[in-house]
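**Student:** need the 3D shape of this:
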Amino acid sequence: MSGDARPPLPPSTEESARLKVQAAEDAWNSRDPERVALAYTEDSQWRNRDRFLTGRAEIRAFLADKWRRELDYRLRKELWSYAGNRISVRFVYEWCDAGDGQWWRSHGNEQWEFDERGLMRRREASINDVAIARAERELF
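**Tutor:** The predicted structure is shown next:
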């Protein structure tokens, strides 16, 4: 799959950027590390909070571990801006900690950079977590 295109291709229009954001939201909500990892180049560079990852294998392993710890994960993404081969999004997701049952709402921003085939070659994510009560969940 690494040689295949992942439309829509850059440069982004508002419509194509919104399609990329929706596709990412749908994939992440599947909680399928393999499906999500296929959107990235083989050598994709990630910063996720304080973690730095390189390549699909590390991304896949990171996501598998994430969704073992973050139960009932539900995400919403919103297009923030776009230009050329870059898209910025803001997002919120909710999840329950597998260890202690605490519910969390995580807010963040991502900057994405795509190659000519529409695969993401760089992802920078800044994320903040807020503890919430189960009754405060909004995304379910």
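**Student:** every contact and neighbour count from this point should use C-alpha atoms.
**Tutor:** Will do.
**Student:** the residue located most distally from the centre of the chain and residue 103: what is the separation?
**Tutor:** Farthest-out residue of the chain from its mean C-alpha position, per CA atoms, centre = their mean: residue 135, at 25.2 Å. Using CA to CA, to the nearest Å, residue 135 is found at 9 Å from residue 103.
**Student:** go on, residue 61?
**Tutor:** For residue 61 relative to residue 103 (CA to CA), the value is 23 Å.
**Student:** who's more crowded, the two?
**Tutor:** Shown here are residue 61 and residue 103; by other CA atoms under 10 Å, residue 103 has more neighbours (23 against 13).
**Student:** another one to check against the first:
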Amino acid sequence: MSDARPPLPPFTRETAIRKVRAAEDGWNGRDPHKVALAYTPDSRWRNRSAIFSGRPAIVAFLTEKWAREHEYRLIKELWAFTENRIAVRFAYEFHDAAGAWFRAYGNENWEFDANGLMQVRHASINDLAITESERLFRWDAPGPRPDDHPGLTDLGL
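**Tutor:** You can find the predicted model right below:
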């Protein structure tokens, strides 16, 4: 179990919430190689219209994503869970190379192996153009969202 990523399934509400926050923190660190280690070597993804599998593809996808999504900040929230599956809703903010700001809203369905590595990830995402003054996710980045920063429900999202 050297590759184990606690918390491990079967999930309770508490461990599912911890798993979601760990994923959020990892993605906010914006290190594609480190993030990819949370997934099985053959993890299968659907992200918007992109479908791919494997850690090398995850690293390539995240490298390109964070090269074009500047000042990326993400908040995830538990939606539902079962023994080895978790559903989350999320929102993230970023700006493009031209300086235009966006908030992306989405849902993810995750399935984990016995070691707590994500083996399946399905993400549906929509982007909404926002102004800089409409931004709600303001903390030093890259890095985790501070514990005292509101979550999605508290922000009315």
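**Student:** now the longest helix along the first structure: buried residues?
**Tutor:** Longest helix in the first structure by number of residues (criterion: DSSP state H): helix 14-30. Across helix 14-30 of the first structure, burial judged by 16 or more other CA atoms under 10 Å covers 16-22, 24-29.
**Student:** which other helices and strands does it contact?
**Tutor:** Here helix 14-30 of the first structure is seen to pack against helix 33-37, strand 70-83 when contacts are counted using 3 or more CA pairs under 8 Å, 6 or more residues apart in numbering; DSSP states H and E.
**Student:** 6 Å instead?
**Tutor:** Helix 14-30 of the first structure sits against no helix or strand, with contacts defined as 3 or more CA pairs under 6 Å, 6 or more residues apart in numbering; DSSP states H and E.
**Student:** relative to the second structure, what is the average displacement of that helix?
**Tutor:** Following the fit onto the second structure, the mean deviation recorded for helix 14-30 of the first structure is 0.4 Å by mean CA distance after the TM-score superposition for the first structure.
**Student:** so how far is that helix off the chain centroid?
**Tutor:** Taking CA atoms, centre = their mean, to the nearest Å, the mean C-alpha location of helix 14-30 of the first structure is offset from the chain mean by 9 Å.
**Student:** contacts for it, please.
**Tutor:** 8, 36, 74, 77 (CA atoms under 6 Å, 6 or more residues apart in numbering).
**Student:** list the contacts of the third one.
**Tutor:** With contacts taken as CA under 6 Å, 6+ apart, residue 74 of the first structure has the following neighbours: 29, 93, 94.
**Student:** swap in 8 Å and give it another go.
**Tutor:** Residues in contact with residue 74 of the first structure (CA atoms under 8 Å, 6 or more residues apart in numbering) are 29, 93, 94, 95, 139, 140.
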